[in-house]
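Visitor: requesting a structural model of the entry that follows:
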Amino acid sequence: MSELEQQELQILQEVLKRSKEEYDEEIARREHLTHKVGSTSTGLHQEPLTNGTEPQAAAQPINSHGKKEDMQESEQSLAARSSKASDNCSTQSKTLPAVRVPVRAPAPLPTSREKSANQAAESWLEEARKEAGISKPYRELTAAQQEQLQHRAEYLRQQRDKLHALKKVQRGKSDAGEETSSPTPIPVPAPPAQILACEFYQYVLIFLFGFYKARDMNMRRLLTIGCWLSRAARRRVWTRASTERRVGVDLEGRKLEISTGKLAQLADGCSVVQVDYRQKAAAAGRIPTNYLRRELGTSETEILTSRLIDRSIRPLFPAGYFYDTQVLCNILAADGVNDPDVLAINGASAALAVSDIPWNGPVGAVRIGLIDGGFVVNPTRKEMGSSMLNLVIAGAPSSQVVMMEAAAENVLQQDFCHAVKLGIKHTQQIIHAIQQLVRELKVEKRTPQKLFNAPSEMVAFTRQLAGERIYTVFTDFSHDKISRDESVNKIRLETEEQIKEKFPHAEPFEVIEAFNAVSKEIFRNLVLTEYRRCDGRDLTSLRDISCEVDVFKPLHGSALFQRGQTQVFCTVTFDSLESSVKTDIVTTALSGIKDKNFMLHYEFPPYATNEIGKMGGLNRRELGHGALAEKALRPVIPKEFPFTIRVTSEVLESNGSSSMASACGGSLALMDAGVPISSAVAGVAVGLISKPNPEKVSEIQDYRLLTDILREILGIMNKSISKPRSERKEHGPVVENVRVPISRRAQFVGPGGYNLRRLQAQTGVTISQVDEETFSVFAPTPYALHEAQEFITEICKDDIKHPSALGLEVGQQIQVKYFGRDPTDGRMRLSRKVLQSPAATVVKTLSEKQSITMEAADEHTTSSS
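Guide: Prediction:
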């Protein structure tokens, strides 16, 4: 049998064992009651359950109320559905005996007990005979067949007794006391329908397992899952408190409220904190704009917030806990004033705390802003627009920092440290409120069946076997990353074989974890006692750093940054402002961010670590590391810049701290591209090696910080390029504003925008309107801009012929009449013709009797005849 099959059988054996214990307890209780008030008989359904048929009610007197009848009908319908489901899973059509539901009836007379018992035994034999498909009467069968039927009848009777015993346990001790005090059994109210369904399905599944045995593996797995779930449901669904409980915290005038027990009561933990996270369009009062008008994939904001929550709660799970645990945060409502990410951290913390999942929480989270020299706890979205600091900090009990993420604009070190202390102070208030909620609910944490840790004796054996060899590799400073990994893996393979010989029944993960534990212990002691890293550097020494800019001439900006065996290639690309990132309507409604014209994209291909992997879409790690480096560079980008800037960071090889290498390389590439950044940016990763207190594990006895010196990194970067280029590269993009008079705007745009689209298609430029008479022209190259300017000049020129076409010469004065300006195009309306005499061809010949007198006036002409 496979390991999965053994686990399934163990689960079923446990279920059957517990059922037998409950049955034995019930039999003992019934025998005790029999001596006092006599036994009770039960009504049984005598009709077998077949495919496509419904169970018929037993025609026996029932002393019960409407609730008893409803319970019986629900049991019959559940039995019918169970029979149909089992027929679909079986390869043959079977006739299944009805699962007998005990129904309380009046106590029989003592003289009829023996007769009733005989009739019940005969009915069970008849039922077993029909199930086996035997047509002969029982008395005409052979002794072997009769014995087989008796065993089957006994099995069916046991299943009936188990179901009857389980129902009696649900009635409680109070009902048993009432039975004892009265000579006539009193009907007991039916248990809740959900509990009854779980009990009923549980024993139907056990019966079907005995019927099908091991014929169908899929059926066995289905029964295993069914028995397990029914057991879990009967044990837990009705033990959870259904009353809603709330706690509140006052954070400098802003109230944080946490409630549980009202929504999602089937989950292990549920907490609603004003808003609760994934971003729903309905929470922001909007409808998604995609073609399905519903939430589809996750947005960048959702992924970054998920990582924020993940980093806050992951460190507090027990060591060796690898069971699947899912935390879902959904925004149910948003006011558009407060950001939901911090509230989502507190909601996830409260949900894990009130659940029975093993977790060493809770945590509390706040956001700290720095506005006009003062610190603000949980500032609003409007206040964050003028804040110089955006610090999100999550703390654990005893004022410990679990997670910290920040973005700032030249904040002093002492101000930042003060903000951290203030944030930790307010996280403790949230933690105390969640702990109060846990005490009110009286939460009991479940004990994991198994933690994936190596036994101490196996770790000691591994330390004795490979400790010296691992220490030798870690203190051999001639190794690089690849050679060191190869040496350690060689020791690992040799050691694992010897561990398996010493511990033949050890699990594979235990062997691996034992070796990892010894390796970590040796490395930690090397840092704590000898103040050395495995490459020979002390705790603050730099790896070898090299920088190079303008790597490829056609690029707008490029830089290659290498620190040790971490190498990053960064590029800068310019495009029009129309190419800025447009956020979706939900993110805009919740966070107020409409678009951004600076972005950093981080790429980590598999070859960076000498591996083969799938290339494709963006993963959460790449998105998170890119956002981290983008936060480092955004404060130095000028507020007003005529281009959209995209920085790409491709990790070519990685031996740690690739995100901070991206920040350094991105800063060099921006200066190479001629972006007027306010200062160069360098980043380092900081590691903490600690030694816990053996008397109190939550306290740190000793620690070491592993970091680099930023000033030295900036000095090396300045040797490559110390300030941004004064001009952008000659083959880079250009942007220019073009004035188009209102009178020529219609001619410039063309009917339906035809001329504008033709211009952009032929020259490759991008045109956007600035105001009524000004258009911004973005061209990828200076040559494209020159072509666009010629095109615009040709379209917008005035169609005026030379004066010689009218018989005039340059410098000659003529008189014209002014009629004002044209209301459509704003041009002056002038006419010379109205001041001249009519042409001879248009003068009408008059008769002798007619005469014309004309008199020229200043502004009018009169005539008479």
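
Visitor: CA atoms for contacts and neighbours, from now on please.
Guide: OK.

Visitor: just the strands from the stretch 551-700 of the chain, written as ranges.
Guide: 557-563, 566-575, 581-582, 595-596, 598-603, 644-653, 687-692, 700-706 (DSSP state E, counting those that start in this stretch).

Visitor: now what about the third one, what contacts it?
Guide: Spelled out, that is strand 581-582. Strand 581-582 has contacts (Cα atoms under 8 Å, 6 or more residues apart in numbering) with 594, 595, 596, 597.

Visitor: on that earlier part again, in JSON lines, list the strands of the stretch 551-700 of the chain along with mean neighbour count and distance to residue 29.
Guide: Formatted as JSON lines, the strands of the stretch 551-700 of the chain follow (neighbours: other Cα atoms under 10 Å; distance: least, Cα to Cα, whole Å):
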{"stretch": "strand 557-563", "mean neighbour count": "25", "distance to residue 29": "77"}
{"stretch": "strand 566-575", "mean neighbour count": "24", "distance to residue 29": "74"}
{"stretch": "strand 581-582", "mean neighbour count": "14", "distance to residue 29": "72"}
{"stretch": "strand 595-596", "mean neighbour count": "14", "distance to residue 29": "73"}
{"stretch": "strand 598-603", "mean neighbour count": "21", "distance to residue 29": "70"}
{"stretch": "strand 644-653", "mean neighbour count": "22", "distance to residue 29": "73"}
{"stretch": "strand 687-692", "mean neighbour count": "14", "distance to residue 29": "54"}
{"stretch": "strand 700-706", "mean neighbour count": "14", "distance to residue 29": "56"}
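
Visitor: one more, so I can put them side by side:
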Amino acid sequence: MSKIQAISLSETIGGKEISIQTGTLAKQAGGAVTVHLGGSVILTTATSAPTPKAVSFLPLTVEYRERTYAAGKIPGGFFKREARPRDKETLFARMTDRPIRPLIAKGWNFETMIYTLIISSDTKNDTGPLSILGGSAALMLSDVPFAGPVAGVRVAQVKGEFVLFPTMEERAECDLEIVVAGKKGAILMVESGAKEIPEEIVLKALELAQTAIDKLCDLQLRLVEETRKAGRVVEKRSAAPAVLPPALSSWTRERAVSPIQGFLHAGYKKKHDLGDHIKELYEKLVLEAAEKGKTDPAFAAADVPVVIGNVLQEIKAEEGRKMIVHERTRTDGRKLDEIRKITVMAPALPCTHGSTVFTRGETQALVTCTLGTPEDMQIMDELEGEYKDRFMLHYNFPGWSVGEVKPERGPSRRDIGHGSLAKRALLPLLPPDNEFAYTVRIVSDILESNGSSSMATVCGGSLALFDAGVPMKAPCAGIAMGLFMEGGKYAILTDIAGLEDHVGDMDFKVAGTEKGITALQMDIKIDGVSIDIMREALAQARKGRLEILATMAEALPKPRPELSPMAPRLIRLQIPVDKIGALIGPGGKNIRRMIEEYEVNIEVEDDGGVFVSGVDAAAVERARLEIDAMFKEAEVGKIYKGRVVSCVEFGAFVEIMPGKEGLLHISQIDVQRVAKVSDVLKEGDMVDVKVLEVSREGKIRLSRKAVIAPGSEGDDPPRRDRDPREHRGGPGGPRRERSHR
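Guide: Next up, the predicted model:
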């Protein structure tokens, strides 16, 4: 890269200044920019290899990494350095990749990497959408053939108002947040989470986002122009799309178009039916080509089988698209808005807390729900600070689910992304933690797949939560929509299958309830989609979602009335913060006693939240009663059954609640005068007593007499006949009467 002066440009979006700079950092990268928002700064580079690779796909890698120094922190763990990407970094890398990938020239086979590094974080401003802006700007300055610019913005609805690039505080309060990426006048990607928001609100957010995207695209064009003025001119390299040998390609098409049209119009019902037909045709053509190669050198090349296979895949995609757009029929025989057959098994397993097998066509998910205690929450250590996550959703897609052999190497980026989408769909519907304190883990194991497995996870997750007895606000369903555009015409598909996903122009996933949307994800393979088409797709998706919800309701209409007997019992209490020490006791003596006595687990939080959990519901309830009583104040005038703890000369101390003792004065023991406490009471006796008074210091005065004879607590007991000796005046003998003079 030639040396140029530093260039900095800015744009105000939603009252916030966003600036892009180049020419200062990473000058040897193909293109490099820093993007600033508040105190947050990202560095994004775009670099391509000098020589091409012999691959049939776009060799693009996108990384998003956060350095802990950006927020003035040192990494935890033994090695004290950043390790493999965390889920958040993986999700932001995917978010950067998805709107950029379709705009890199077809046939580009030079290894290319976009790398975003978070080098400063004020822990307030979100850097995810900035990575899209930075990646696009870096590509615009590089030699990669890129049909940009593109930009990304996050929109949130906070208290009924839309906010662009919301802060972390605003995001915590919002009922809709949506990341939108696109180019001028067209949307390329959508990623959203919401609290049952109507479709029209989502569309308004998209329109606002498009306006901001247009401004940020103009900002990048100005940046490119300024770098040119400063003397840096980068020539874009050209892509070289693979050109199939004309003679072999034509020969294959003459023999393959008609059979493939026949296969597609037959309306195959199973995924492998079409594949088997094409495989038979492929083997037949390879044999014919080999025979022809004996006399024609064009058919004797080593790559002939590869070329024939590529031509067959091209024909399959072309003919499938024509059927859908022009004939309005699908390759499996369905109508455009028809959903595949759905079956539900719930419960599916005997020992899980909640389980279901959700099957839609040839896509099947085994989804389980496990309930745990707050001890099971996942600790998340992010730049913005540490927090605990009580809801986890893990998605697994093994190779055998599609008949392939694939080694297990942990969750892939796709697994993490699909799990995050399903989690966003279900999270707003969980009961608040002050009503349902359990930690919840959903696991979705895809058993077979022919498209839309993430939406099967949403449906299965909702049913598994119901089966576990989790009191969700409403059931949730998800559906994947598709878009095909040909020669000015388009078709929107409901519940796309694998082939339709592969050859289509859009994958649009919508999840939600009868009331509204909870999650949204859209990926576009073309230059963009208008708001009007998205409006139509959302309306069609709602129709399909309601149909799926009705089918789910037939199997399990509402949550089970009781939690699974396999699940632990958990109760949440709230005690005053200044009473935490009393609950724990000196050296933890009190809390250890209760844990051992009741065979439960007790966790105390800094805010006074107390969680009691155990296998035996009765034991958990007994522990709860003791803790509850320990911090419950005695009520004046109320009668309690208490236990005599100790007897003293002037009365007895009676425990009326765990840890709460009061004084039963000797004068309040009985309606008759009591000479000695031990004449009536002894330690361990159970007595009914009434609370007469609770002093400011918390001392409790009790009366047994008021229980025996209500209203008598204020009367002195009757006096016994005195011994004559009691009339003596004192040590000097009988008192003498004073004589009257």
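
Visitor: so which bit of the first structure is stretch 272-282 of the second structure matched to?
Guide: Aligning stretch 272-282 of the second structure against the first structure (TM-score structural alignment) gives residues 482-492.

Visitor: what about that stretch, how far off from the second structure?
Guide: In the superposition against the second structure, stretch 482-492 of the first structure averages 2.2 Å from its aligned positions (mean Cα distance after the TM-score superposition for the first structure).

Visitor: can you give me the buried ones in that stretch?
Guide: Neighbour-count burial for stretch 482-492 of the first structure, with 16 or more other Cα atoms under 10 Å as criterion, is recorded at 484, 488, 491, 492.

Visitor: so the third one sits against residue 466, correct?
Guide: Yes - counting by Cα atoms under 8 Å, residue 466 is a contact partner of residue 491 of the first structure at 7.2 Å.

Visitor: just checking, what's the longest helix in the second structure?
Guide: helix 199-229 (DSSP state H).

Visitor: helices or strands up against that helix?
Guide: If you count contacts as 3 or more Cα pairs under 8 Å, 6 or more residues apart in numbering; DSSP states H and E, helix 199-229 of the second structure packs onto strand 7-13, helix 128-141, strand 151-158, strand 176-183, helix 531-555.

Visitor: export these to JSON lines and append columns for distance to residue 44 of the second structure.
Guide: Output for those, formatted as JSON lines (distance: least, Cα to Cα, whole Å):
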{"stretch": "strand 7-13", "distance to residue 44 of the second structure": "15"}
{"stretch": "helix 128-141", "distance to residue 44 of the second structure": "5"}
{"stretch": "strand 151-158", "distance to residue 44 of the second structure": "13"}
{"stretch": "strand 176-183", "distance to residue 44 of the second structure": "17"}
{"stretch": "helix 531-555", "distance to residue 44 of the second structure": "30"}
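
Visitor: among the ones you listed, which is the most enclosed?
Guide: helix 128-141 (a mean of 28; mean count of other Cα atoms under 10 Å).

Visitor: read off where it ends up in the first structure.
Guide: Taking TM-score structural alignment, helix 128-141 of the second structure hits residues 341-354 over in the first structure.

Visitor: hmm, who's touching the matching stretch?
Guide: Residues contacting stretch 341-354 of the first structure (Cα under 8 Å, 6+ apart): 258, 268-277, 305, 308-309, 312-313, 327-329, 359, 361-367, 392, 430, 434-435, 437-438, 441, 443.

Visitor: for it, the distance to its chain's centre please.
Guide: Relative to its chain's centre, stretch 341-354 of the first structure lies at 14 Å (Cα atoms, centre = their mean, to the nearest Å).

Visitor: mean deviation, it versus the second structure?
Guide: In the superposition against the second structure, stretch 341-354 of the first structure averages 0.7 Å from its aligned positions (mean Cα distance after the TM-score superposition for the first structure).

Visitor: all the strands of the stretch 51-200 of the second structure, residue numbers only.
Guide: Taking DSSP E, counting those that start in this stretch, the strands of the stretch 51-200 of the second structure run over residues 60-66, 110-120, 151-158, 161-164, 176-183, 186-197.
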